[in-house]
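Trainee: Dropping the sequence and predicted coords here.
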Amino acid sequence: MRILALSAQLPYPFHHGKAMRDFALLTGLAAQHEVKLLAFGTEDEVEAARPLAARVPFRALPRPAHTLPRRFWFLLSGQPDLVGRTWSRSFVGLLRETIFQERPDLLLVEGLEMAPYGLLVARALRSSTLLSWVLDEHNAEYVLQQRAWEIARGEHGQGAQALYSRLQAARLARFERRACLAAHTVVAVSDADRQALLRIAPAAQVAVVPNGVDTAYYAPLPGAGSQDQPTLVFTGRMDFRPNVDAVVWFCRDIWPRIRARCGRARFWIVGRNPTQPVRALGALPGVEVIGAVPDDRAWIGAADVYVLPMRFGGGVRFKLLQALSMARATVSTRLGAEGVEGLVDGEHLALADTPESFAEQVLRLLDDADARARLGRSGRELMVSRYDWRVLLPRFEEAIVQAARWPRKKERACGSH
């Protein structure tokens, strides 16, 4: 099967979750199918992604410039900002040229931000029987903004952020509904996301293929855990709003409770592009803002306890899968662990939603090496058996192959009358 994939960024090197999913799925599919990719990227990003080309040939265009007139137009258009960031006439031209030359069997749209191109192709061909398209939804995007609004409206000084999130949630819900109904198949990363998408688009065809982890790459390290003082770790892109909120909330409401009873504890915030509010946390006792690192495994492996204090967001968090795969004892909010089927509180990780209970779970694990080891072993076993990409790829392949066959069956049936 010939597959043409569309993505808002090149998936290698993978600095964030979306790229990790894209890389795993596209390279996995390329072992059995002819896969080509169209994406956005700078000259430096294109050069860095050269190793990908041997497995998945790609072409990339510069990202659209975010000029003030462009932003103003999208504000008045009623379209969500997510769409405005990636709309490009040049990309439309490249897409048309590639479809004409390559004659793909399937258009694989990675992320809602690229869905306008799927809708455009469907309209241009004037018949959904000519080219199937699959929307791989990395999040139920409208839910992410709804949750951001619910958090921001309760925070002092967050009125503008709350208003923005409420506006975007409404716009995303309308656009996401349209995209889900138009795609032949939608792939959600969790059953919770599937249910959220079906609430706004009940007639959509939605399959579930969760995010995964390369358990051979994210394997336990010899002598893992800190050697000198109790260490907590959080990893992630530190200009991503849910991550920023998580570490700010943790340092403000949870960290003082931990330090009051474990004064030697330290907290490492690891991830690229830390915002000013994140950098400011480095002034707190015991908190270190590490920033970008070439390989996050050493930092995850150094954690006595990995923390995931997420208060909003969506999808399935790669950081959780990675920490569990590396057999790290983990404390998470329930929302942070959302979408990972099979997780049992107290068996694979510890769950806590209030500052008091979160601090207690962390302190309990810091005091009990055997409990940390038990959680670590069970968490890794779950990742290997259910969340390794080698387990998940056949499910994704089945979903998209069915989408590619469906319209042709429909076309033959229509022609037989």
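Mentor: Thanks, I have it.
Trainee: Every contact and neighbour count from this point should use C-alpha atoms.
Mentor: Noted.
Trainee: Strands of the stretch 1-150 of the chain, residue ranges please.
Mentor: Along the stretch 1-150 of the chain, the stretches classed as strands by DSSP state E, counting those that start in this stretch are 2-7, 34-40, 58-61, 106-110, 132-136.
Trainee: Would you convert those strands into CSV that also reports distance to Val121 and mean neighbour count?
Mentor: As requested, those are exported to CSV (distance: least, Cα to Cα, whole Å; neighbours: other Cα atoms under 10 Å):
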stretch, distance to Val121, mean neighbour count
strand 2-7, 12, 22
strand 34-40, 14, 21
strand 58-61, 18, 18
strand 106-110, 9, 24
strand 132-136, 9, 27
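Trainee: what angle separates the helix or strand hosting Lys410 from strand 2-7?
Mentor: Here Lys410, judged by DSSP states H and E, is contained in helix 389-415. In terms of direction (axes from the mean of the first three to the mean of the last three Cα atoms, to 10 degrees), helix 389-415 departs from strand 2-7 by 120 degrees.
Trainee: related to what we said a few turns ago, need the strands of the stretch 1-150 of the chain in a markdown table (columns: distance to Ala203).
Mentor: Putting the strands of the stretch 1-150 of the chain into a markdown table (distance: least, Cα to Cα, whole Å) gives the following:
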| stretch | distance to Ala203 |
| --- | --- |
| strand 2-7 | 24 |
| strand 34-40 | 29 |
| strand 58-61 | 33 |
| strand 106-110 | 19 |
| strand 132-136 | 15 |
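Trainee: A further structure is provided below for comparison with the first:
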Amino acid sequence: MNSIIEGVLQKKAAAVAEAAKPDLLLLVHRIPYPPNKGDKIRSYHLLKHLAGKYRVHLATFVDDEADWQYVPNVEALCASSHFARLDPKKGKLRSAGALATGKSLSLAYYRDAGMQQWVTHTMREHGIARVMMFSSVMAQYAEQFPAARRVIDFCDVDSDKWRQYAEKKKWPMSWVYRHEAKSLLDYERRVAEICDASLFVSEPEAELFRGLAPENRAKIGFFNNGVDTEYFSPERSYDNPFAAGEQAMVFTGAMDYWPNIDAVKWFAAEVLPRVRAAVPQARFYIVGSRPAPEVQALAGDAIAVTGTVPDVRPYLAHCSVAVAPLRIARGIQNKVLEAMAMARPVVASPQASRGHRRRQRARTARRRRP
């Protein structure tokens, strides 16, 4: 009987504690679950952290039909939530219209009247005074609430990523990407102006934006990505997915993402032949969801394209080396952190390793301080 009473009291105390939490609106451009790719890892842990301190009201998009099954996982962390289906075809049509009028393609792609209505209703119904935005495109849903304390996690300087795209593409796409780089930077600066704080994934990324938006320098900061070292642990036992005698080189990532596509194509054409000339048993494994047709076309004797796998850890645990040959990259790369946590050697391009090197130098400098 006492245990039953104690259980009831504990539940009541938990409910009282939950009700006492302040309300917070969280806006995320992609459902923050499962945490199996860069932005989802960061947004999921952000949601999990905020849910411990606030009653979180989440508005987010679902751009992959397979992700609808994870809605209950996210709802369990939220006081209320709104999930909007993001149709790529309709989004591209909105972007085309924005291009014709000189506006940002990204903002138009993520524009949704139903989401704006839900946000406006939720803000008023709960008297919400705190808003957290994840990525620049979600700031458009909080512009009309100047009385709220607004913080944005830009993660990366997305406008600079579009600038890099423009340098790699031929006309007319180079012109389109330059247009987006300029229009999105203009919006990023405006968002930074109206927000109480603008955060990025690393100090170098924050410093880049300070140079692009010097008028907001004092409000720009960062918080690093991390990795779950208990989950990505080399001490666990994993089945070997490779054939006997193979020397596997592994790249992990979402394979419908253009910087990843560009990275594996470049590596397959420029690096892999040289490696195999010296090590004939070397094989390149491209491990990641939704491989684009041009990635699938790489598959052959020297290259394996796995598509979605239930767990990337066996591939990391048994590979000879993890590679991150990104030529377009911003901030901290989770794929590098995960491979390092698994105690695997990593060969990375300067672009992929830049944020990690500066992060390590900063830590070393702090340790050396008297």
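Mentor: Arrived safely, thanks for sending. Remember, predicted model here, so these are calculated numbers, not experimental data.
Trainee: Find the residue closest to Thr229 of the second structure in space, skipping its chain neighbours.
Mentor: Leaving aside its chain neighbours, Thr229 of the second structure sits nearest to Ala341 (6.0 Å; criterion: Cα to Cα, 6 or more residues apart in numbering).
Trainee: contacting residues around that neighbour?
Mentor: Val227, Thr229, Phe232, Ser233, Pro234 (Cα atoms under 8 Å, 6 or more residues apart in numbering).
Trainee: which of those residues also appear as contacts in the first structure?
Mentor: Counting by both residues aligned by TM-score structural alignment, their matches' Cα atoms under 8 Å, the contacts of Ala341 of the second structure that remain in contact in the first structure are Val227, Thr229, Phe232, Ser233, Pro234.
Trainee: Mind telling me what Ile290 of the first structure corresponds to in the second structure?
Mentor: Using TM-score structural alignment, the partner of Ile290 of the first structure in the second structure is Thr306.
Trainee: And that match, which helix or strand is it part of?
Mentor: Following DSSP H and E, one finds Thr306 of the second structure within strand 303-307.
Trainee: Now the element after that strand, going C-ward?
Mentor: Criterion used, DSSP H and E; the element after strand 303-307 of the second structure is helix 313-318.
Trainee: Name the surrounding residues that touch that next one.
Mentor: Under the contact criterion Cα under 8 Å, 6+ apart, helix 313-318 of the second structure has outside partners 232, 234, 238-242, 248, 250, 322, 339, 342-344.
Trainee: These in strands, which ones?
Mentor: Of these, the ones assigned to strands by DSSP state E are Ala248, Val250, Ala322.
Trainee: Among these, which one sits closest to Cys195 of the second structure?
Mentor: Nearest to Cys195 of the second structure among these, counting by Cα to Cα, is Ala322 at 38.6 Å.
Trainee: Let's verify the corresponding residue of the first structure for Asn225 of the second structure: helix, strand, or coil?
Mentor: Asn225 of the second structure maps onto Asn211 of the first structure when the alignment is built from TM-score structural alignment. Asn211 of the first structure carries the three-state label coil when classified by DSSP: H, G, I helix; E, B strand; the rest coil.
Trainee: right, and Asn211 of the first structure touches Leu320 too?
Mentor: No. Assessed by Cα atoms under 8 Å, Asn211 of the first structure is found out of contact with Leu320, at 10.5 Å.
Trainee: what are the ranges of the helices in the stretch 1-150 of the first structure?
Mentor: 17-30, 43-48, 50-53, 68-77, 81-84, 89-102, 115-125, 141-152 (DSSP state H, counting those that start in this stretch).
Trainee: For Leu335 of the first structure, find the nearest of those.
Mentor: It is, among these and with distance given as Cα to Cα, helix 141-152, at 10.4 Å.
Trainee: ok, then the element right after the closest one?
Mentor: Using DSSP H and E, the helix or strand that follows helix 141-152 of the first structure in sequence is helix 159-182.
Trainee: Residue range in the second structure corresponding to that following helix, please.
Mentor: So helix 159-182 of the first structure sits over residues 171-194 in the second structure, by TM-score structural alignment.
Trainee: For stretch 95-102 of the first structure, buried residues please.
Mentor: Leu95, Thr98 (16 or more other Cα atoms under 10 Å).
Trainee: same check, this time on stretch 40-47 of the first structure
Mentor: Buried-residue list, stretch 40-47 of the first structure, by 16+ other Cα under 10 Å: Phe40, Gly41, Glu45, Val46.
Trainee: show me the contacts for the residue nearest to the last one when sequence neighbours are not counted.
Mentor: Excluding its sequence neighbours, the residue lying closest to Val46 of the first structure (Cα to Cα, 6+ apart) is Ala60, at 7.1 Å. With contacts defined as Cα under 8 Å, 6+ apart, the neighbours of Ala60 of the first structure are Leu10, Leu38, Ala39, Phe40, Gly41, Val46.
Trainee: Pull the contacting residues for Phe312 of the first structure.
Mentor: Listed by Cα under 8 Å, 6+ apart, the contact set of Phe312 of the first structure reads Leu144, Arg147, Ala148, Ile151, Pro242, Leu335, Gly336.
Trainee: Tell me the most packed of the residues you listed, by neighbour count.
Mentor: Comparing these by number of neighbours (other Cα atoms under 10 Å), Gly336 comes first, having 26 neighbours.
Trainee: thinking again about what came up before, out of the contacts of Ala341 of the second structure, which are buried?
Mentor: Among the contacts of Ala341 of the second structure, those classed as buried by 16+ other Cα under 10 Å are Val227, Phe232, Ser233, Pro234.
Trainee: what does Lys103 of the second structure align to in the first structure?
Mentor: So, by TM-score structural alignment, Lys103 of the second structure is matched to Gln79.
Trainee: quick one: the closest residue to its match other than its chain neighbours from Asp81 of the first structure, how far?
Mentor: Spatial nearest neighbour of Gln79 of the first structure, chain neighbours left out: Arg171 (6.1 Å); criterion: Cα to Cα, 6+ apart. Look at Arg171 of the first structure and Asp81 of the first structure: by Cα to Cα, to the nearest Å, they are 9 Å apart.
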